[in-house]
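# Next one to model:
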Amino acid sequence: MANKSNLSGCFNIFNRNGLAWYVDKYAISASLHPVLPEKDMPIYPFPPGKIGIFTRLFDYCNYRLPLTKFLIDVLLVHKVHLSQVNPFDLAKVCHFDLCCRGLGSDPDLDMFRAFYRLNRSGSWFTFEVRNKNSYCYSWITTNLKDWKDRFFWVDDRYVPAEMTWRLKRSVCDPD
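Sure thing, here's the model as predicted:
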């Protein structure tokens, strides 16, 4: 059995009907050429010209393609790839973005970094709360059963080339 904490051990159980449902429900453009990986292929390494997308990015984190500029900015400043961040933490980015907009301002990267810092959790990365007494939300779910085994690939052209894959030995910069 594959080690589920390691991205190279995340194998897809998603089927064509599931992919068709996501493409339709979340209006994923056919021009992004969404495809299912073979059953024995892990999410990473990606095939040339593709990027892996976990389905929870849509139905839990409320993102769509193309990604928001704020999410891309957060990932670039932290030098972490979209597919390496736990969905809970991508939801934190979305929630912060929505809270800022709800208060009538654009989301601010420096403000986000005042609340959160990048942290490694096994093979995944998280946005950890900097100060346990200061956070942007009062509750967030902590269980996403089987989220690592539902993914597909799309063309990587909507992701900046600077968004590189962090190697396991890389450390998070203290900030």
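# CA only for contacts and neighbour counts going forward, please
Noted.
# list the buried ones in whatever helix or strand Leu75 lives in?
If you go by DSSP states H and E, Leu75 is part of helix 69-77. Buried residues in helix 69-77, defined by neighbour count with 16 or more other Cα atoms under 10 Å: Phe70, Leu71, Ile72, Val74, Leu75, Leu76.
# Which helix runs longest in the chain?
If you go by DSSP state H, the chain has its longest helix at helix 87-102.
# Please identify the buried residues of that one?
Result for helix 87-102 [16+ other Cα under 10 Å]: buried residues Pro87, Phe88, Asp89, Leu90, Ala91, Lys92, Val93, Cys94, His95, Phe96, Asp97, Cys99.
# what do you get for stretch 100-114?
The neighbour-count check on stretch 100-114 (16+ other Cα under 10 Å) flags Pro107, Phe112, Arg113 as buried.
# that older thread, from the buried residues of helix 69-77, pick the one nearest Ser83.
Proximity of these to Ser83 (Cα to Cα) peaks at Leu75, which lies at 10.3 Å.
# let's see this one next to it:
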Amino acid sequence: MFTGEHPDDSAEEMSASLPPLKWSKEIFDGLVQNFKFPKAGFVLDILDYYKFHISQLNPMGMVRIRHFEIVCRSMHIEPTVDRFRVFY
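Take a look at the predicted model:
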């Protein structure tokens, strides 16, 4: 039965074999550019418009915001606060 332990390798040997992950601003910017992440998030625009913190948003509210964004993007329409306000 497998217990999750490695009899041949100790924890120190396993961690020593992997190089540490080092992030820099250049690596992050390259990741954002390569995967074409939007500059500003639609959710952040909504939170800013209605002046509340994400911790004040209930789960169903987040579902509605994300659902609207996904539907817009699937139809190649840029989600905006004004469009969101029309439907909600």
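# follow-up on the earlier one: over which residues of structure 2 does the helix holding Leu75 of structure 1 lie when aligned?
Under TM-score structural alignment, helix 69-77 of structure 1 corresponds to residues 41-49 of structure 2.
# Need the residues that contact the matching stretch.
His53, Ile54, Ile65, Arg66, Glu69, Pro79, Thr80, Val81 (Cα atoms under 8 Å, 6 or more residues apart in numbering).
# same deal with stretch 75-88 of structure 2?
With Cα under 8 Å, 6+ apart, stretch 75-88 of structure 2 has contacts from Phe42, Asp45, Ile46, Tyr49, Phe68, Glu69, Cys72, Arg73.
# ok, now with 7 Å
Contacts of stretch 75-88 of structure 2 with the rest of the structure, by Cα atoms under 7 Å, 6 or more residues apart in numbering, involve Phe42, Asp45, Ile46, Glu69, Cys72.
# on that earlier part again, how big is the offset of the helix holding Leu75 of structure 1 relative to structure 2?
Taking mean Cα distance after the TM-score superposition for structure 1, the mean distance separating helix 69-77 of structure 1 from the aligned residues in structure 2 is 0.3 Å.
# Tell me what angle that helix forms with helix 87-102.
Angle, helix 69-77 of structure 1 to helix 87-102, by axes from the mean of the first three to the mean of the last three Cα atoms, to 10 degrees: 130 degrees.
# ok, back up a step: and the contacts of stretch 41-49 of structure 2, which two are the farthest apart?
His53 and Pro79 (19.9 Å).
# Among the buried residues of stretch 100-114 of structure 1, which one lies nearest to Arg120 of structure 1?
Closest to Arg120 of structure 1, out of all of those and judged by Cα to Cα, is Arg113, at 15.8 Å.
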